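1. here you go, sequence then predicted model.
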Amino acid sequence: MSFILAASCAIALLFVDAQRPSPLQPMRDSFYEAVEPLFYGLAWPSQSIEELSNNLRFGLQLQAENEQLRQENLLLRSQVQKLSFLASDNARLRDLHDAASVLNSRVLISEIIGVDPDPDRHVLIINRGHGQGLYEGQPVLDSLGIFGRVIQSGKTTSRIMLITDRSHSVPVRINRNGIRAILSGTGNRTELRLQYVPEKSDIAVGDLLVTSGLGLDFPEGYPVAKVTAIHRQADDQFLRITASPVAALDRSRYVLALFEKPVGAQYLIRPEKMKAVPAPSEAPPAVVPVPAASPSTEVTNAPSP
């Protein structure tokens, strides 16, 4: 009897549910809305875990990509710096080649590879030596002007003294009027001192000083410095004059070794070539042969008969 009653109820419910719209639809919707938060509550742990996992995975991936981009950026910046260095280096070489092309003398491009450890000396080391023909006293210049001279030459390297070294001097003249003087180093890379210029001399700030060719090493006409200051002292017959080098002493990486000697330098007497004058008690030689002067001959003093 109960079975028949249950079956009848079920059939009745199916019949009612089949109606459109169903009379049970409001009740079904109310029940669904009542249990809907339960569905969210059951799904939240798995969704949270998945979202956290994705965040961790994407976060680690972003960190890795960020680190990779940072390294690539560092590499690119270093490459840009290298390209900038190469561009400036090539520009310096072009300047040297341009300077060499206008010179009528033989030159040898050399690279500065070291600095003398003595802080009181302005001495650099270049990658050329007597194996390439360099010699002691040889003038060295950059694309702007006189740089210094060779003071010691090895087989493959040489030491060059800058014109600003305290022990360096070079005969110069004022390019504007030809007044001659001696330009000496002060130990300051930006300052030179012009010596033995009379107080009444015609000289002005900005005058260009060029080699006079009156020494044993530097040929005539190469720019050396520009006058920066002139001081007149009441009790001094000479002016106190300072000048600044035209060569880029603190920036040049390449220099030119100049194979040109001053006109008439072969006739000058180096101190080490001078012979001692015989004492009065010694009898002088009857005949002293004097060789004819030539560009490759060094003439020395001979005692008078």
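-> Sure, I can see it.
2. CA atoms for contacts and neighbours, from now on please.
-> OK.
3. what's the burial count for the nearest residue to Arg253 once chain neighbours are set aside?
-> Distances taken as Cα to Cα, 6 or more residues apart in numbering place Ile112 nearest to Arg253, at 5.5 Å, with adjacent residues excluded. The burial count assigned to Ile112 is 18, neighbours taken as other Cα atoms under 10 Å.
4. helix/strand/coil for Ile112?
-> Here Ile112 takes the strand state, with states given by DSSP: H, G, I helix; E, B strand; the rest coil.
5. quick one: residues contacting it.
-> 124-127, 253-255 (Cα atoms under 8 Å, 6 or more residues apart in numbering).
6. nearest to Trp44, of those residues?
-> Ranked by distance to Trp44 (Cα to Cα), the contacts of Ile112 are led by Arg253 at 70.1 Å.
7. wait, isn't the closest one in contact with Glu111?
-> Yes. The criterion here is Cα atoms under 8 Å, and Arg253 meets it with Glu111 at 6.0 Å.
8. which residues sit in contact with Thr186?
-> Here Thr186 is in contact with 164-166, 192-193 (criterion: Cα under 8 Å, 6+ apart).
9. do Val80 as well
-> By Cα under 8 Å, 6+ apart, Val80 has no neighbours at all.
10. what segments of the stretch 151-300 of the chain are strands?
-> Using DSSP state E, counting those that start in this stretch, the strands of the stretch 151-300 of the chain run over 158-162, 169-174, 180-185, 192-195, 208-211, 223-231, 240-245, 254-259.
11. return the angle between stretch directions for the longest one and strand 180-185.
-> With axes from the mean of the first three to the mean of the last three Cα atoms, to 10 degrees defining the directions, strand 223-231 sits at 90 degrees from strand 180-185.
12. just checking, what packs against strand 223-231?
-> strand 146-153, strand 208-211, strand 240-245 (3 or more Cα pairs under 8 Å, 6 or more residues apart in numbering; DSSP states H and E).
13. contact partners of that strand?
-> With Cα under 8 Å, 6+ apart, strand 223-231 has contacts from 144-147, 172, 192, 204-211, 239-247.
14. put this next to the first one:
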Amino acid sequence: MPQPGPSAARSGDIAGVLRLLAWLVLAIILMVFDLRGGWLHAVRTQADTLMQPLWWLAAQPARVADALQQGLTSHARLREDNARLRQALLLAQARNARLQLLAAENARLRGLLDSAARAHLDVQLASVLDVDLDPTRQRLLLDSGATRGVRVGQVVIDAGGLLGQVIATTPTTATVLLVTDPDHAVPVMVARSGVRLVVYGSGRRDLLRLTDVPLSADVREGDLLLTSGLGNRFPPGFAVGRVGRLRPDDSRAFLEADVIPAAQLDRGRDVLLLRPASDPAAAPPPAASGTPPSAPAHATATPTGGAR
């Protein structure tokens, strides 16, 4: 195959140079016309207008990415804010519940002390450390013991009535036998009629038992039972409970009934221990209206060492 000669190569170079010169001349002519007449400005403006949609489309991926990033950032911030608000709400609810509990405890304590003040009782305040309400063992453990003057046999009450009596002490604690203990018995009298009876513990915190009630006794459902003072175990005049429905016992010779305790055995954190006085006096007469009379300040609870 014959190779192109030097003349042919020179002809091609000349043609290329001529084309370049032609384009340069054309560019110069266009620049001169644009400089003098500005007719290419309108062409550029139209071209920019036509290119706007393309530029908008080209910028869409970046806009979408920015929007997604902002959305994720806002979502994360909202989740953090929501978590902080939930935590703050739970904390506020916990504080509110604690304030309500403290207010309730304050109200119970105020009622406890007010009832003792109205009755002119010499009492000692103690807090409950532990409660044992097993059906065979009904006890309270108090935070006051022998070093604070607590003695075996001391009577324990609350704003409602009789709770029990101290059966054991240590230097810092005292154990109270509740009136609901199965081994506990309390001599009582009917506030309305003065009939003397005995109430026994049932092993349930919400129930006492009244047994051996004569058929002729003046006892009615709803009667208030007060400590009678017999046996010098409990001072007279403290509420023990109210009589429930009377029914014949198994022998059909006597009546029996359930008694709702007057004391709040399953609630409250504070109780009152009656301080024995040196000169006990007679019991006040029972109130006919059913309101438990208050024991005088010099009423005593003689320590016996046991419930019965």
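-> In hand now; what should we look at? None of the values given here were measured: they were computed from a predicted structure.
15. one step back: can you pick the most crowded of the contacts of Ile112 of the first structure?
-> Among those, Val255 has the most neighbours (other Cα under 10 Å), with 25 neighbours.
16. what residue of the second structure matches up with that residue?
-> For Val255 of the first structure, the aligned position in the second structure is Val271, judged by TM-score structural alignment.
17. check Gly178 of the first structure too.
-> Using TM-score structural alignment, the equivalent of Gly178 of the first structure in the second structure is Gly194.
18. for Gln68 of the first structure, same thing?
-> Here Gln68 of the first structure is matched to Arg84 in the second structure, going by TM-score structural alignment.
19. its match: how many residues sit nearby?
-> 12.
20. that one belongs to a helix?
-> Yes. Under three-state DSSP, Arg84 of the second structure sits within a helix.
21. measure it to Leu274 of the second structure for me?
-> 51 Å (Cα to Cα, to the nearest Å).
22. please apply the same query to Leu246 of the second structure.
-> To Leu274 of the second structure, Leu246 of the second structure is 32 Å away according to Cα to Cα.
23. same deal with Leu78 of the second structure?
-> Distance of Leu78 of the second structure to Leu274 of the second structure, given as Cα to Cα: 60 Å.
24. the more surrounded of those two?
-> Leu274 (25 against 12).
25. and Glu36 of the first structure, what's its match in the second structure?
-> Under the alignment (TM-score structural alignment), Glu36 of the first structure pairs with Gln52 in the second structure.
26. could you do His231 of the first structure as well?
-> His231 of the first structure maps onto Arg247 in the second structure, with residues paired by TM-score structural alignment.
27. likewise for Thr164 of the first structure?
-> For Thr164 of the first structure, the residue aligned by TM-score structural alignment is Thr180.
28. hey, where'd the helices end up in the stretch 1-150 of the second structure?
-> 6-37, 39-118 (DSSP state H, counting those that start in this stretch).
29. can I get the ones you listed in JSON lines with distance to Ser216 of the second structure?
-> Formatted as JSON lines, the helices of the stretch 1-150 of the second structure follow (distance: least, Cα to Cα, whole Å):
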{"stretch": "helix 6-37", "distance to Ser216 of the second structure": "134"}
{"stretch": "helix 39-118", "distance to Ser216 of the second structure": "35"}
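30. for Asn232 of the second structure, find the nearest of the ones you listed.
-> That would be helix 39-118 among the helices of the stretch 1-150 of the second structure, by Cα to Cα, at 20.3 Å.
31. and the closest residue to Val155 of the second structure other than its chain neighbours, how many residues sit next to it?
-> Distances taken as Cα to Cα, 6+ apart put Gln165 closest to Val155 of the second structure, at 4.4 Å, once the chain neighbours are dropped. If you count neighbours by other Cα under 10 Å, Gln165 of the second structure ends up with 32.
32. for Thr300 of the second structure, see how far away Gln165 of the second structure is.
-> 12 Å.
33. from the contacts of Ile112 of the first structure, which is closest to Asn188 of the first structure?
-> Distances from Asn188 of the first structure to the contacts of Ile112 of the first structure, taken by Cα to Cα, are shortest for Leu124, at 15.0 Å.
34. how near is the closest one to Gly133 of the first structure?
-> 18 Å.
35. kindly report the same for Ser101 of the first structure.
-> Ser101 of the first structure is 20 Å from Gly133 of the first structure, by Cα to Cα.
36. returning to that earlier point: corresponding residue for the residue nearest to Arg253 of the first structure in the second structure?
-> In the second structure, Ile112 of the first structure lands on Val128 (TM-score structural alignment).
37. and what of Asp142 of the first structure?
-> Per TM-score structural alignment, Asp142 of the first structure is aligned with Asp158.
38. and its match, how many residues sit next to it?
-> Neighbour tally, Asp158 of the second structure, other Cα under 10 Å: 25.
39. correct me, but it touches Arg267?
-> No. Taking contacts as Cα under 8 Å, Asp158 of the second structure lies outside contact range of Arg267: 10.4 Å.
40. what sits in contact with each of those two?
-> Common contacts of Asp158 of the second structure and Arg267 (Cα under 8 Å, 6+ apart): none found.
41. now Val156 of the second structure: closest residue in space that isn't a chain neighbour?
-> Closest to Val156 of the second structure by Cα to Cα, 6+ apart is Leu273, at 4.6 Å.
42. you'd agree the one you found is up against Ala126?
-> Yes. Taking Cα under 8 Å as the definition, Leu273 of the second structure is a contact partner of Ala126 at 7.3 Å.
43. those two: which is more packed in?
-> Higher neighbour count among Leu273 of the second structure and Ala126: Leu273, with 23 against 20, using other Cα under 10 Å.
44. who's in contact with the more buried one?
-> 123-126, 154-157.
45. run the chain-centre distance for stretch 262-277 of the second structure.
-> With Cα atoms, centre = their mean, to the nearest Å as the basis, stretch 262-277 of the second structure stands 24 Å off its chain's centre.
46. again with stretch 141-151 of the second structure
-> Using Cα atoms, centre = their mean, the offset of stretch 141-151 of the second structure from its chain centre is 30 Å.
47. in it, what's buried?
-> Of all the residues in stretch 141-151 of the second structure, those buried under the rule 16 or more other Cα atoms under 10 Å are 141-145, 150-151.
48. over to stretch 215-235 of the second structure?
-> 219-220, 223-229, 232-235.
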